[in-house]
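Peer 1: Based on what follows, work out the 3D shape:
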Amino acid sequence: MEGIARAFEVAGVSILVVGGVWAAIRAVTNYRAGRNVYQGIRSDFGRALLLGLEVLVAADIVKTVSVATTLDNVVILGILVLVRTLLSFSLDVEIDGMAPWRRRQVEAQEQLAKARVEGGPAGPPSTNGGGGGI
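Peer 2: All right, here's what the predicted structure looks like:
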């Protein structure tokens, strides 16, 4: 089991390294194209950080399960998962500029506005089964 935990740790760190390199490459490409480098690198590297943290949380869970399950180990795991989850949440909000539960509402409003501009239906789809009659 420790080998599996080690594999998750290596994968998590690899994601962070590859994500950092990828973000740097895209930043150079964006700079040469005259686009906003700052927002792009924040978004690219932030997403790599999120994925890397999630994999590292999985490594912590596997590691805790593989050793003797004591109250101390479970408390330490809980604290690690809580800290990494809060960090992931704050990174997600920082990258997107809004809380995750607001994202769908904003996307729905944008789609509705786009449909109105294009002359499509102005409201939500009908829920009466599409019969259209009485």
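Peer 1: contacts, neighbours, all on C-alpha from now
Peer 2: Will do.
Peer 1: And for T85, the neighbour number?
Peer 2: A count of neighbours around T85, defined by other CA atoms under 10 Å, yields 16.
Peer 1: name the element it belongs to?
Peer 2: Here T85, judged by DSSP states H and E, is contained in helix 71-96.
Peer 1: and that helix, what does it pack onto?
Peer 2: helix 37-66 (3 or more CA pairs under 8 Å, 6 or more residues apart in numbering; DSSP states H and E).
Peer 1: Could you also give me the structure for this next sequence, so I can compare it with the first?
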Amino acid sequence: MSEFVKRIGEWCTAIIETTGVVLIAVLALYTLLFAAFRLYNHADAEEVFRDTRQRLGRGILLGLELFIAADVIHSAVVEVNFETVGVLAIIIVIRTFLSFSLEVELNGRWPWQNRE
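Peer 2: Here you go, the predicted model:
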């Protein structure tokens, strides 16, 4: 693989990872400010708590998806060998487990279960 393609892959990976970090940080800040505003306006504290958890969880899930995409690009373009593919597989398994755990925590069901 050419050096140019590797450099493009490195840049894409860095941009996607940075986007994931910024997205999580911005959504967390927005969520906390929105919750504070609602509490200031005398909203039900329990409802604000549930809504805040939902919004934070969604932001983290979106960020995790971006991190997985960056890892795939990095492993496929920048470093192609059995070791990096194995590390990628482990990272994807861990992040997928985190995503499923967050989904269950947020919605009370597995992603493949029907909504009732």
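Peer 1: A24 of structure 1: neighbouring residues, count only.
Peer 2: By other CA under 10 Å, neighbour count at A24 of structure 1 equals 17.
Peer 1: Now check structure 1 for the residue matching L39 of structure 2.
Peer 2: Using TM-score structural alignment, the partner of L39 of structure 2 in structure 1 is Y31.
Peer 1: hang on, the earlier thing: quick check: angle from the helix holding T85 of structure 1 to helix 37-66?
Peer 2: With axes from the mean of the first three to the mean of the last three CA atoms, to 10 degrees defining the directions, helix 71-96 of structure 1 sits at 160 degrees from helix 37-66.
Peer 1: how distant is helix 71-96 of structure 1 from the center of its chain?
Peer 2: 14 Å (CA atoms, centre = their mean, to the nearest Å).
Peer 1: Check which element follows it along the chain.
Peer 2: helix 100-117.
Peer 1: residues in structure 2 aligned with the helix holding T85 of structure 1?
Peer 2: With TM-score structural alignment as the criterion, helix 71-96 of structure 1 aligns to 82-107.
Peer 1: Does anything pack onto the lengthiest helix in structure 2? Which helices or strands?
Peer 2: What stands out as the longest helix in structure 2, according to DSSP state H, is helix 3-40. Contact analysis of helix 3-40 of structure 2 by 3+ CA pairs under 8 Å, 6+ apart lists helix 45-73 as its packing neighbours.
Peer 1: So for the helix it packs on, what gets flagged as buried?
Peer 2: Under the neighbour-count criterion of 16 or more other CA atoms under 10 Å, helix 45-73 of structure 2 has 48, 51-61, 63-73 buried.
Peer 1: cool, and stretch 104-119 of structure 1?
Peer 2: For stretch 104-119 of structure 1, using 16+ other CA under 10 Å, the buried residues are L112.
Peer 1: Relative to the whole chain's centre, how far out is that stretch?
Peer 2: With CA atoms, centre = their mean, you get 23 Å for stretch 104-119 of structure 1.
Peer 1: now swap in stretch 102-115 of structure 1 and tell me
Peer 2: For stretch 102-115 of structure 1 - counting by CA atoms, centre = their mean - the centre lies 20 Å from the chain centre.
Peer 1: likewise stretch 29-40 of structure 1?
Peer 2: That offset, for stretch 29-40 of structure 1, works out to 22 Å (CA atoms, centre = their mean).
Peer 1: and G34 of structure 1, helix, strand or coil?
Peer 2: Local secondary structure at G34 of structure 1 is given as coil here, using DSSP: H, G, I helix; E, B strand; the rest coil.
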